[in-house]
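K.L.:
This is a predicted model, with the sequence first.
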Amino acid sequence: MGQTSTATGPPPVAELLAAAVSALGGSEREGQQQMAGAVERSLRTGEHLAVQAGTGTGKSLAYLVPAIRHALESEQAVVVSTATIALQTQLVDRDLPRLTKALQPVLGREPTFAILKGRANYLCKHKIESGAQAAADDPGDEQLFDPFQVSALGRQVTRLHEWAEQTTTGDRDELVPGVTDRAWRQVSVSARECLGASRCPVAEDCFSEHARRAAGSADVVVTNHAMLAIDAIEGRAVLPDHDVVVVDEAHNLVDRVTSVATGELTAAAVSAAARRCGKLVDQALSDALLDAGEGLDTVLAEVVPGRWERLPEGVGRMLTGIRDASWSCRQALGPDREKGGRDDDATARKFALALVEEVHDVAGRLLTAFDREDPATRPDVVWCSETERNSTRTRALHVAPLSVAGLLASRLFGRSTVVLTSATLALGGSFDALARQWGLPASTGDRAITEPVPDDGSGHDPTQHADRDPATNLVWHGLDVGSPFAHGKAGILYVARHLPPPGRDGLSPACLDEIEALVRAAGGRALGLFSSMRAAKQAAEDLRTRWDGTVLCQGDDATGTLVTKFAADVESVLFGTLSLWQGVDVPGESLQLVMIDRIPFPRPDDPLVSARQRAVDARGGNGFLTVSATHAALLLAQGAGRLLRGTGDRGVVALLDSRVATKQYGGFLRGSLPPFWSTQDPAVVRGALERLRGA
């Protein structure tokens, strides 16, 4: 990690933060200073911290400064994990380069940083040089019968090979414009498929290995939640040694970890594993696996998609056959030890092992998922899904953890000091909802840190309230540093109580009338967030017949292009669904009205949601409030957060779902939103929008 700046260690965090802010031309912010102090205390005491920091707080600087100081003092890397590529890019391309240069005069050396992604995000030079056929490497290519699709795939692969001769990083995210997943798979490998640095003939030039070496010597390593999950949850050491993890966009942590821990099994995947074995094993063994895959396809065609309480008749037998046949192939392929063989043979074996092991592991997990009689106590949830592509319906089996709280508690919080931060963590006025999902203990009282606590030299802050779980000895603090926005003066929360509750047949005529009235009052300048693409398109088509302004709708063009057009045209409106709830950053007068058509509850037939609600109910809790309402509150807060993006912004958040005002859970939802001035009077809101437009 290098030497610290003085014999007694780096300067205090407050001094470093002040130097950074001054060098970057910024101004001091109370919330930023408060957060930086709390992060420093957390790293010093080893107690976990959850920080809610609103847009404009400068939270990246607030955690990066104490993180860098800790890395230099401890000579151990700090890992910063994000949920989105956008934030990852912001940290690596903008925030960290400027910050490290600003701190260099104070620290005596320039801190170092690196970005680290999964192997599949980098070009594999060995795969490119080996000349492996695309069809052999991509199990789905045999289904491509459309000549146009085949030629399009070929053009993309050719472009990738040309790019491989030019790129210095091999990072997929640097390829603009991008390519399809199908094309990228022809030039990349998963962690299971990789030969490893000790066996790969081009390991010295491997892009992934270069990234890992850079991360191994960096003070700050930026990664994503999926890599964090693989390192902590799956037990595969993909990150350098570290004792501190900063989780930005922490509201997405559980979903990303759940995704990594979810297995999928299809007949096509089983068949692909059998073909990959090819001539590497006895034909009878690969044929047995191929037959088992075809048998799975047959039995799945007879079942009803949805969550399973038990294995349907015939499915267990097929899964047992797949598990046993894949294990036989795995044994025949032998251990990964043949270092003297040909490179292409080793590559073929590794690809075959990767698929066979995945099939075996998921089949075994599916078979044991029903061992416990009480479904509410089973660790995994199993369901069958159906998708349609090119007029062909495909069934797939999925197995996902009922909860990742225990895994996070033991393998993330139990091994590192963790700082979790986001603009949205306190739901219903409390951190408890997300803390439970993370595996942290519920609060025993007021956990908010409201004032900076001076260091008494003991290494512990005795005046802070903290929560300790006696079973895991986890201690954590919650902190809301607020926002630089004066929400009560800058924004209005309007709940359209007079509208009928949303139905299943699309937006009601009254709701469409309300949308038109609000858009006219605002003169456009509106973002419509809808619970489904069907509703977004219905609203867009209806408004186009009533209003002469520009109506943009997700799906008309690339989302990024639509957002750019919306920001440039002050009097336009943009309607869309989920990605817009969290992905729009449009400060200024182009966005002065955010409309939300209905409470974004998850689908009641969602397998994981329904299973998690049932498990909470079985323990005597309120499954709906704990699972569905928490999910909705998080999205509502994210959606409402689109309104104020700059300190000069003003506007209205309009909730067009009357249940926010009439149902008991409405208080919890409203308590999760920023503290806007609120009203249920449509005339008041229209008048405010008209005055804002005139100003």
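P.N.:
Nice, thanks for sending it over.
K.L.:
use CA for all of it now, contacts and neighbours both
P.N.:
Will do.
K.L.:
my read: A369 touches V362, true?
P.N.:
No - in this structure, A369 is not within contact of V362 by C-alpha atoms under 8 Å, at 10.4 Å.
K.L.:
Go through this protein and flag its longest helix.
P.N.:
helix 343-368 (DSSP state H).
K.L.:
Just want the angle from the helix or strand just after that helix to helix 343-368.
P.N.:
The helix or strand immediately downstream of helix 343-368 is strand 380-389, counting by DSSP states H and E. Calculated by axes from the mean of the first three to the mean of the last three C-alpha atoms, to 10 degrees, strand 380-389 forms an angle of 120 degrees with helix 343-368.
K.L.:
And strand 380-389, what does it pack against?
P.N.:
For strand 380-389, the elements it packs on are strand 306-307, strand 392-401, helix 607-618, judged by 3 or more C-alpha pairs under 8 Å, 6 or more residues apart in numbering; DSSP states H and E.
K.L.:
Go again with 10 Å.
P.N.:
strand 263-265, helix 283-300, strand 306-307, helix 343-368, strand 392-401, helix 607-618 (3 or more C-alpha pairs under 10 Å, 6 or more residues apart in numbering; DSSP states H and E).
K.L.:
chain center to the second one: distance?
P.N.:
When C-alpha coordinates are averaged (C-alpha atoms, centre = their mean, to the nearest Å), helix 283-300 and its chain have centres 35 Å apart.
K.L.:
Could you do the first one as well?
P.N.:
A distance of 19 Å separates the centroid of the chain from that of strand 263-265, by C-alpha atoms, centre = their mean.
K.L.:
then this one, side by side with the first:
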Amino acid sequence: MSKLFTLDRFAGAGLRLRSLQIRVAQDVDHCLAEPLPEPEAITSRDGEALSCRRSLCGFIEAGTGVGKTIGYLVPLLEYASQHKKRVGISTYTRFQQRQVAKDLALVQQRIFDGLDLQVAIRLGRQNFVSRERVAFWRERLKGTDLPKAWEDFFAWVDRWDESTDPLDTTFLAWREIYPDMPEFSGLAEEDFALREDEPHAWYEAHAKAAQSADVVITNHATLLIHGALKTGLLGDLDAVVVDEADRLISAAQSLLSRRLRASLVVRDLRRQYPDPREFDFAEARQEADAIQDLLRDLGETLEYRDTLLSDWPARFPEENAALRGHLERLVPLLPSPSARRDFQRVLAGLDGGETVDVVYSPIRHLPAFHIDDLEPERFVGKLFVAFGEDEVFLPRVVLVSATLSDPMTEKLDFVHQTFGLFRRPFLTSRYEPDRFGSMTFVLPDPRVGAPFLVDDEDLSERMWNPEWLAYVENALGIDDHRKLLLTPSFEDIARWMERRGLEVGKTRLHEGILYHQSDVPGAKLVQRIEQDPDVRVVITPSLWEGVNLRLDGKPWMQDVLIARVPIPPYSPLLQERKIAWRLARQAEQARKKRERGEKAVWRTEEELRAELVWESAKKALRRLRQGLGRGIRDERDTVRVWMLDPRVLFPTDALNGLLFVAAGLEDGEDLVQAAEKIPVHPALRRWSQSVPARFRGQLSNADIFLRDGTLSSLVESEGALLCTTC
């Protein structure tokens, strides 16, 4: 492999050869060359003797600037070519999928001098344009004065034939002609997307090609369906690199969990099945509205606290009977197989067969059913193990990401447990460039009130603090820099929109600020940002990771602002269920250890509660680090990061500078006292560990954004005092 990593080859491909990139490649090559683990003899819970086969797993954390994509592509393609084995690459985002495909083509042609492995991209159905739905709307819109773009769109679909490349029937292919779907009131991309129960020759051809291609590029959800559900959807794969591996658990959670608002589900189905011969919308809406009214009425009685659906038969027998009746009438009306399955799970929740909660949104108290999985990591763990006569679906797996390590310890010691693995992996490595980009900081004024008047992350208690809302708004207008404001939820943005008198629920550009709402997907938001010169500030919860906003070869924004630390919100009901589940699991594990004559370790309920808090802190810090990384994607990039959450621990190295700032303020003593407070939540105490190590020294040179709307330099203040004491 070393002959491929030469300065001449990389220069010829327009790439820069990096030393850490070579080390990543060596690690991947090591995982591909090592003999597979031998089967183990184990005993099942029922006492049955079984054979257990496990994947050979490696974990590589490679920070931005390492060059990880090329680093894993070169050994993976060499392995596929030399051993005639099928390999795969899985990503979480479409952006990274496209980037991998682009880099893979470059590596084949320029690094390998014309290697010709067959490559296939495996996409989900929603990426394909439905010819049937296009024909339906074409007929429905006949006689309407439509823009020319519609004629082009219809003509593009008409040109499809048996020789058309399946990927040329996707929305991605259409965007190579036009940046978006043609405009018409009430219609959007999802109105033309392929439905789950609809035949589509090109989609099926693309799926078949992916089962035999030498290299298949897919997404985490498809990989989980292939390996964890044992469907073999991708065919026989010998080795897989899981890029953006930190999002594998999120993908599992999305597969296993649902949040269902009956009226919204029915409304969305009307878009998918607009023909009344396929879907009786009026009757379905009647049942869905009745369900929503019933949940809302009961929610008022319960003060909108979450409830477990299996408790309804005993606690609310009349409401339980009414809900069951509405659900039983709704399910057969739903034309979508997945929608029917989801509401059948809700019905099962009434009988205790599924864990289903009734939950309410924080502000408007809109009710929904929430189907949750308490341990998605166990589901992910099924990717890497097989029992009995079954073969493991992924013999070799290398998991790669910029944020795999424990955010607290910054180590990979127990990373395998995060992914449901009970054996230490074959390899763990962590690489971070010493120099890559430049980052400066603006720290918050700790005197500003916390984001919420009730300062915790309980969804049912959220009340936004007007002082904090105004403080963040003031930061947006401090100068004419382009700014990306990252906030954890659309609800935050809704509060700022209300302060401006804007309609909540629809993405709006107002005075140069693009307020993002859930009606616009992240991919479309990125297009809008890059194409609309009037956008100067973006407020969004959707761009913490997986995107690369660029303009003329530089970051689109000069500033990245963090509205508040993204601590995951929690439901008290869900937290209590997790505690009960872990206590029960602990008791079962203790019983087994006693049977083996081993000593059982027992954690108290209080310790388990603390464990959940630390887990939420780790999630917050990992996401925060991803957000900070949006501003540094190239070694020449420079970004200013604003932390606008006044709850965070003020960095110790910056306290000296703060004293000098305080000396010039009438209420300077209050500023110092507020900065010395120790936050309760670990994510707020340890937020600075999300800053890449090479930039942490800059925290002592930061500015502070005071609550009066002015910026003050801690360094300049300290320097001024030093001069007077010379």
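P.N.:
Perfect, thanks for sending it. Quantities reported herein were computed from a predicted structural model and do not represent experimental measurements.
K.L.:
After superposition, what's the TM-score here?
P.N.:
After superposition, the two chains reach a TM-score of 0.67 (TM-score structural alignment, normalised by the length of the first structure), with 572 aligned residues with a C-alpha RMSD of 5.0 Å.
K.L.:
now do the same end-to-end measure for stretch 514-527 of the second structure.
P.N.:
13 Å (C-alpha to C-alpha, to the nearest Å).
K.L.:
Tell me the residue in the second structure aligned with L43 of the first structure.
P.N.:
Under the alignment (TM-score structural alignment), L43 of the first structure pairs with L32 in the second structure.
K.L.:
Assess the claim that its match and L427 are in contact.
P.N.:
No - applying C-alpha atoms under 10 Å as the test, L32 of the second structure and L427 come out as separate, 11.3 Å apart.
K.L.:
if I look at the two, which residues touch both of them?
P.N.:
Residues touching both L32 of the second structure and L427 (C-alpha atoms under 10 Å, 6 or more residues apart in numbering): 56-58, 398.
K.L.:
shared neighbours of A369 and V362 of the first structure, anything?
P.N.:
V399.
K.L.:
so which helix or strand takes in the nearest residue to D137 of the first structure once chain neighbours are set aside?
P.N.:
Of all residues not flanking D137 of the first structure in the chain, Q186 sits nearest, at 6.5 Å (C-alpha to C-alpha, 6 or more residues apart in numbering). For Q186 of the first structure, there is no host helix or strand (DSSP H and E).
K.L.:
ok, back up a step: out of L32 and L427 of the second structure, which sits in the busier spot?
P.N.:
L32 (24 against 15; other C-alpha atoms under 10 Å).
K.L.:
Tell me who's in contact with L509 of the second structure.
P.N.:
502, 515-516, 534-538.
K.L.:
Which single one of these is nearest to V442 of the second structure?
P.N.:
Checking these against V442 of the second structure with C-alpha to C-alpha, the nearest one is V537 at 17.2 Å.
K.L.:
Counterpart of that closest one over in the first structure?
P.N.:
So V537 of the second structure corresponds to L574, using TM-score structural alignment.
K.L.:
average distance between the helix or strand where its match lies and the second structure?
P.N.:
L574 of the first structure belongs to strand 573-576 when assigned by DSSP H and E. By mean C-alpha distance after the TM-score superposition for the first structure, the fitted strand 573-576 of the first structure averages 3.6 Å away from its aligned residues in the second structure.
K.L.:
And the contacts of that strand?
P.N.:
519, 523-540, 543, 549-555, 559, 562-563, 565-567, 580, 590-591, 593-596.
K.L.:
picking up where we left off before, how much does the longest helix of the first structure deviate in direction from strand 392-401?
P.N.:
70 degrees.
K.L.:
just checking, what packs against helix 343-368 of the first structure?
P.N.:
Looks like helix 343-368 of the first structure contacts helix 125-130, helix 134-137, strand 263-265, helix 267-277, helix 315-333, strand 380-389, strand 392-401 (3+ C-alpha pairs under 10 Å, 6+ apart).
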